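Trainee: sequence plus the predicted model coming up.
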Amino acid sequence: MGSSEQEYSLDRVQGLTDTIKDDAEFAQRVIEKAAEPEVLDYLVDDLSIDVHHEGEQGLGEVRQAILGSDHASFDLKKRVATRGDYTTDLDVLVPESVKKSALGALEAGKPVVLYGPTGTGKTTFAKQLALETCVGYTLDTASPSWTSQDIVGRVAPDYSKDSISYQKELGCVSKAVVRAREYGEKYAVIIDELTRADISQIFGQLYTAIENPHQTIFRTDDDETIELIPEVNIICTMNMSDRTVNQLDNAITRRFAMIKVSDYDNDSLDNLFSRWTTDHLADSAVNGGTLKDLFQEDYRRLNSGEDADESGIMEFGPMHYRDVSVFLESTTSPEGVYHDEAGQAVGEAFRTYILPRLLNSATYSQMDELVNHYTELDEIYGEFDLSPAIELAESEKWAQQQRMGMQN
């Protein structure tokens, strides 16, 4: 039988629907032998064949076949690659200037580092960048144990047989290269929380590959060479300030576009805080308007200081206040545990979602400032009881005194 007879036209596939649904291997064969793009559109859009056989997430054989098909469009591949990823449903919350800078860098072929304090939405924005520019992405979180092998690949022991054998495992960047080649589309790798690893150690080979893209960085078990190709977008995130960026090895700042994700203007902040207090507090005992004012004043004093000529206590992102709003939505509703203690609920929310994240990187002097800061806010916003947050700051300040051998 000739190859043309083996192909599956749309009419033929529509007559085999039950078999395609019952047999995943047959479904894969139909995808691989599809005669026209309409066949793939029908299988994905009308039958949701990938979800039927593999659920909402994962890249099984059926999805791999669709992603590797020359008949599948970019948009179809993206839908299949991102099944179960609801990032596409989220609004882009970072300032427009940040988005344009990041997109421009990727279009120019530059890897990107998104940096800024915790709570600025870097990871979500990294996913959104990946999905706007690529068919899909992998996300890996860096750790102190990482080496260059986690980036390019390693030779690892295989204990699955009677005797030990060795096989090659792809690193996160090499994996993205392979997928971009297999899918025939741009693919992204996101490296989250990059500063948790020793950057100069893990990026040594990658730096060389960025400047010499034809250089082989890894070979697979099949002796396929891995080079850093233009079809791979590298997007990293860092929790850090401008001061810390200046202390980075210039090797990364020369090769990566450093995009700060923290410069939210007043209108952007107002939109965020208004949305969260409106969306989450409609049925809450908390006064959403006053809570929004508290968010704005807290954010302003933390980041910029009370007066124009003052500096703030420390950089802090606005996304943390969404966690406060969600907490209050569930706890101060008519059925919530704080339904008749709205003021205390706000203090507990700040104690749970704001103070630990501030104290995590605060110096002793900043801890002292935080105690004074929240004491002042407690007086200004009397309908809310911020004492739980103040107590946590005082407790951590006292513990720091003990560690430093200071007298009370």
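Mentor: It's in. Residues are numbered from 1 along each chain as shown.
Trainee: CA only for contacts and neighbour counts going forward, please
Mentor: OK.
Trainee: all strands for the protein, in order.
Mentor: Here the chain has its strands, by DSSP state E, at 112-116, 137-141, 153-158, 165-170, 187-192, 218-219, 225-226, 232-239, 257-260.
Trainee: could you dump those strands into JSON lines and include distance to Thr124 and mean neighbour count?
Mentor: Converted to JSON lines, the strands of the chain look like this (distance: least, Cα to Cα, whole Å; neighbours: other Cα atoms under 10 Å):
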{"stretch": "strand 112-116", "distance to Thr124": "11", "mean neighbour count": "26"}
{"stretch": "strand 137-141", "distance to Thr124": "11", "mean neighbour count": "17"}
{"stretch": "strand 153-158", "distance to Thr124": "26", "mean neighbour count": "15"}
{"stretch": "strand 165-170", "distance to Thr124": "25", "mean neighbour count": "16"}
{"stretch": "strand 187-192", "distance to Thr124": "10", "mean neighbour count": "25"}
{"stretch": "strand 218-219", "distance to Thr124": "30", "mean neighbour count": "20"}
{"stretch": "strand 225-226", "distance to Thr124": "28", "mean neighbour count": "18"}
{"stretch": "strand 232-239", "distance to Thr124": "10", "mean neighbour count": "25"}
{"stretch": "strand 257-260", "distance to Thr124": "14", "mean neighbour count": "20"}
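Trainee: okay, pairing it with this:
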Amino acid sequence: MSSGKPSFENYDREEAEEFSGIIRNNATYATDFINRTSDPDAVRYLVNELEIDGRRSGDREQVKQAVLTSSVTPFEVKQTVAQRNYSLGETLVPDTVKKNALTAIEVGKPIVLYGPTGTGKTYFAKQLALEACIDYSIHTATPTWTPADITGSIQPETKDGEIEYHRQAGCVSKGIQKAKEYDDNWAVIIDEITRADISQVFGPLYTAIEDEEQVIFRDDDGEPLTLNENVKIICTMNMSDRTVNELDNAITRRFAMIELSTYGDEERAALFDRWIGELGSDVDIDLDKLQELFETHHQGINAGTTTSGEGGIMEFGPMHYEDVTQFLKHACGSGGPYAGEENIAVGQAFATYIAPRLLNTAALPQINRLASHYETLDNQFEAFDLTPAVDLANRQAEAEEREMGVSAYE
């Protein structure tokens, strides 16, 4: 082979292998080859065998963009490049939930994943997006959202003392642009949709879902943006915010409503066992007793206790307990700040990751029951000091009583 730039002719898999050395080590040659080849297997070879997108940051973006925007690149190769640095684990939701969600996406139906807190809705939304699409963008709804956050707006900008106006795309409009740029599936995840006024904010989106020719926004060049089958919309909703029956009928008619409920006993036990098993021998905690605490806490929240005769306090999924084990792993391991104080660390972990999430959506009667529940656990599990969670719940109850004008002693 002569020196200088190789003379690409066929731009196929065979030529990719022949010039693999120079393509791997030169981003300009790699980009030129990708832009010129008409052989999908050649791009597959460059990505899977040579990992040409795994080079230095600046060069990597150049090559990555060439792979993602090439009409020749196979879908699964685009996924490999876009998701090279993702580390999401295995899907934890029941198999039927995954099948229903994937089917809804395949037929072009936007979906809402709903259920109690701690069932892994956001985590599953990301996994779903990465399986069905090249990549995703995620946006968390807020009470201040307007339709512009979905479709877009025209914003003023001062330049050289004069006001200019430019178009700022909303989250769905940006998703349309990404899907158009890559000519393939792109997911838009809208997290916690009930924090916004759905009926107001989603109005233009409802129209676009029913009419694929409906222009929801125009970019700075005046190009119309319309919703198409390459844009996959995945929303999440906490059941503590609103029940399905309280939702605007407009969304339940247009979206596939997929429930993520609390896990069965065996599934939940398997999750607890796996997370607790990751603590290892460096953490001086009775792991069997910790798993018993998790299960007793979870059952008391969801189903209540037979001794009190009361039912569950609220629905609460198992995913939050992973945060507890991660806290303990780092806090109680060799050299950790709670090494030798493992009993205190458990209570601090519950007060940091579990109790606040329960108290956040609880009414006063539920808060009082949570305080009582933590007091019972603190007495039952002498190996762990759960007073931080007890104190947190009691302070919340007192604050709620003051706000309602009720004396705690009346």
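Mentor: Received it, and whenever you're ready, just let me know what you need. Because the structure is predicted, anything quoted here is derived from the model rather than measured.
Trainee: got a TM-score for the two of them?
Mentor: After superposition, the two chains reach a TM-score (TM-score structural alignment, normalised by the length of structure 1) of 0.90; 400 aligned residues with a Cα RMSD of 2.6 Å.
Trainee: looking at the strands of structure 1, which is closest to Thr147 of structure 1?
Mentor: Ranking the strands of structure 1 by proximity to Thr147 of structure 1 (Cα to Cα) places strand 153-158 first, at 9.7 Å.
Trainee: nearest to Leu392 of structure 1, of the strands of structure 1?
Mentor: Closest approach to Leu392 of structure 1 among the strands of structure 1 (Cα to Cα): strand 232-239, 23.0 Å.
Trainee: what does that closest one rub up against?
Mentor: With contacts defined as Cα atoms under 8 Å, 6 or more residues apart in numbering, strand 232-239 of structure 1 is touched by 106, 109, 111-118, 122-123, 126, 130, 134, 173, 176-177, 180, 186-195.
Trainee: rerun that using 7 Å as the cut-off
Mentor: Outside strand 232-239 of structure 1, the residues that touch it by Cα atoms under 7 Å, 6 or more residues apart in numbering are 106, 111-118, 122-123, 126, 176-177, 180, 186-195.
Trainee: now swap in stretch 149-165 of structure 1 and tell me
Mentor: In contact with stretch 149-165 of structure 1 (Cα under 7 Å, 6+ apart) are residues 166-174, 202, 217-218.
Trainee: let's see 10 Å
Mentor: 140, 142, 147-148, 166-175, 191, 201-206, 217-221, 226-228 (Cα atoms under 10 Å, 6 or more residues apart in numbering).
Trainee: any chance of the strands of structure 1 in TSV, plus distance to Leu248 of structure 1?
Mentor: Output for those, formatted as TSV (distance: least, Cα to Cα, whole Å):
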stretch	distance to Leu248 of structure 1
strand 112-116	12
strand 137-141	19
strand 153-158	25
strand 165-170	27
strand 187-192	17
strand 218-219	27
strand 225-226	28
strand 232-239	11
strand 257-260	11
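Trainee: what about the helices in the stretch 301-408 of structure 1?
Mentor: 320-331, 342-353, 355-359, 364-380, 387-404 (DSSP state H, counting those that start in this stretch).
Trainee: surely Leu129 of structure 1 touches Leu106?
Mentor: Yes. At 9.1 Å, Leu129 of structure 1 and Leu106 qualify as touching, with contact defined as Cα atoms under 10 Å.
Trainee: report the central residue of structure 1.
Mentor: The C-alpha lying nearest the average C-alpha coordinate of structure 1 belongs to Thr123 (Cα atoms, centre = their mean; 2.6 Å).
Trainee: right, and that one touches Val94 too?
Mentor: No. Between Thr123 of structure 1 and Val94 there is no contact under Cα under 10 Å: 11.2 Å.
Trainee: got the helices of the stretch 301-408 of structure 1 as JSON lines, with mean neighbour count and distance to Gln28 of structure 1 columns?
Mentor: Supplementary listing: the helices of the stretch 301-408 of structure 1 in JSON lines, determined by neighbours: other Cα atoms under 10 Å; distance: least, Cα to Cα, whole Å:
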{"stretch": "helix 320-331", "mean neighbour count": "21", "distance to Gln28 of structure 1": "43"}
{"stretch": "helix 342-353", "mean neighbour count": "21", "distance to Gln28 of structure 1": "47"}
{"stretch": "helix 355-359", "mean neighbour count": "17", "distance to Gln28 of structure 1": "47"}
{"stretch": "helix 364-380", "mean neighbour count": "17", "distance to Gln28 of structure 1": "59"}
{"stretch": "helix 387-404", "mean neighbour count": "17", "distance to Gln28 of structure 1": "56"}
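Trainee: distance to Pro157 of structure 1 for these - can I get that in CSV?
Mentor: What follows is the helices of the stretch 301-408 of structure 1, written out as CSV (distance: least, Cα to Cα, whole Å):
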stretch, distance to Pro157 of structure 1
helix 320-331, 42
helix 342-353, 42
helix 355-359, 40
helix 364-380, 47
helix 387-404, 44
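Trainee: what's near enough to touch the residue mapped onto His166 of structure 2 from structure 1?
Mentor: The alignment partner of His166 of structure 2 in structure 1, by TM-score structural alignment, is Gln167. Taking Cα under 10 Å, 6+ apart as the criterion, Gln167 of structure 1 is in contact with 154-158, 220-221.
Trainee: out of the helices of the stretch 301-408 of structure 1, flag the one nearest Ile313 of structure 1.
Mentor: Shortest distance between Ile313 of structure 1 and the helices of the stretch 301-408 of structure 1, using Cα to Cα, is found for helix 364-380: 6.3 Å.
Trainee: check the mean deviation of that closest one from structure 2.
Mentor: Aligned to structure 2 and superposed, helix 364-380 of structure 1 gives a mean residue distance of 1.0 Å (mean Cα distance after the TM-score superposition for structure 1).
Trainee: relative to helix 342-353, how tilted is that helix?
Mentor: 160 degrees (axes from the mean of the first three to the mean of the last three Cα atoms, to 10 degrees).
Trainee: could you give the angle of helix 364-380 of structure 1 to helix 387-404?
Mentor: Using the same axes, to 10 degrees: helix 364-380 of structure 1 against helix 387-404 is 160 degrees.
Trainee: near Glu382 of structure 2, how many other residues are there?
Mentor: A count of neighbours around Glu382 of structure 2, defined by other Cα atoms under 10 Å, yields 10.
Trainee: my error: substitute Ser7 of structure 2 in the last question.
Mentor: Applying other Cα under 10 Å, we find 11 residues neighbouring Ser7 of structure 2.
Trainee: with Gly405 of structure 2 as the reference, measure out to it.
Mentor: For Ser7 of structure 2, the distance to Gly405 of structure 2 equals 83 Å [Cα to Cα, to the nearest Å].
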